[in-house]
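Enquirer: Here's my sequence, what's the structure:
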Amino acid sequence: MTLTELSHRVQITVVNLSILKNGHAKAIRFSTLMRLCDALDCQPGDLLRYERTPDQAT
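Expert: Model (predicted):
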């Protein structure tokens, strides 16, 4: 599936979808995450991961 097709299915712009895809998003709406999971037949954990940034204390 192309980004264009996915953006139509999820109802967000290709630009915003690209930001999500490239890991540059700082947040995502639950409704967008639900539509992505529905379109891709996956679970949120398949799309998200947590990465600690260098400035975060341990």
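Enquirer: Could you use CA atoms for every contact and neighbour count after this?
Expert: Fine.
Enquirer: Touching, Leu6 and Ala39? I think so.
Expert: Yes - Leu6 lies in contact with Ala39 (C-alpha atoms under 8 Å); the separation is 7.3 Å.
Enquirer: this one next, for a side-by-side:
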Amino acid sequence: MDELLAARGMTLTELSRVVGVSVVNLSVLKNDRARAIRFSTLHAICAALECEVGDLLTTDVDT
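Expert: Sure, this is the predicted structure:
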């Protein structure tokens, strides 16, 4: 999320305002501490950042 925000010249506070999600909750998502995310929140973030879900979500597979 950091790269997407920087590329768009947007702060987490601005994203919070646009998406309607608290800065604290966005910070949890940004710092990989979230255990779940609502689809509506994910959609709103993607719309605000003009990106696809795959640009935000990654998988870490322990092998």
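Enquirer: Got a TM-score for the two of them?
Expert: Scored against TM-score structural alignment, normalised by the length of the first structure, the superposed chains reach a TM-score of 0.87; 54 aligned residues with a C-alpha RMSD of 1.1 Å.
Enquirer: And Leu6 and Ala39 of the first structure? Which one has more around it.
Expert: Leu6 (18 against 14; other C-alpha atoms under 10 Å).
Enquirer: Against Val14 of the first structure, how distant is the more buried one?
Expert: Distance check for Leu6 of the first structure against Val14 of the first structure: by C-alpha to C-alpha, to the nearest Å, it reads 8 Å.
Enquirer: Name the SS class of the residue nearest the centre of the first structure, please.
Expert: Residue closest to the mean C-alpha point of the first structure, counted by C-alpha atoms, centre = their mean, is Leu20 at 4.3 Å. For Leu20 of the first structure, the secondary-structure state derived from DSSP: H, G, I helix; E, B strand; the rest coil is helix.
Enquirer: Cys51 of the second structure versus the equivalent of it over in the second structure, what's the distance?
Expert: Superposed on the second structure with TM-score structural alignment, Leu20 of the first structure falls opposite Leu29. Counting by C-alpha to C-alpha, the gap from Leu29 of the second structure to Cys51 of the second structure is 16 Å.
Enquirer: what does Leu15 of the second structure give?
Expert: To Cys51 of the second structure, Leu15 of the second structure is 13 Å away according to C-alpha to C-alpha.
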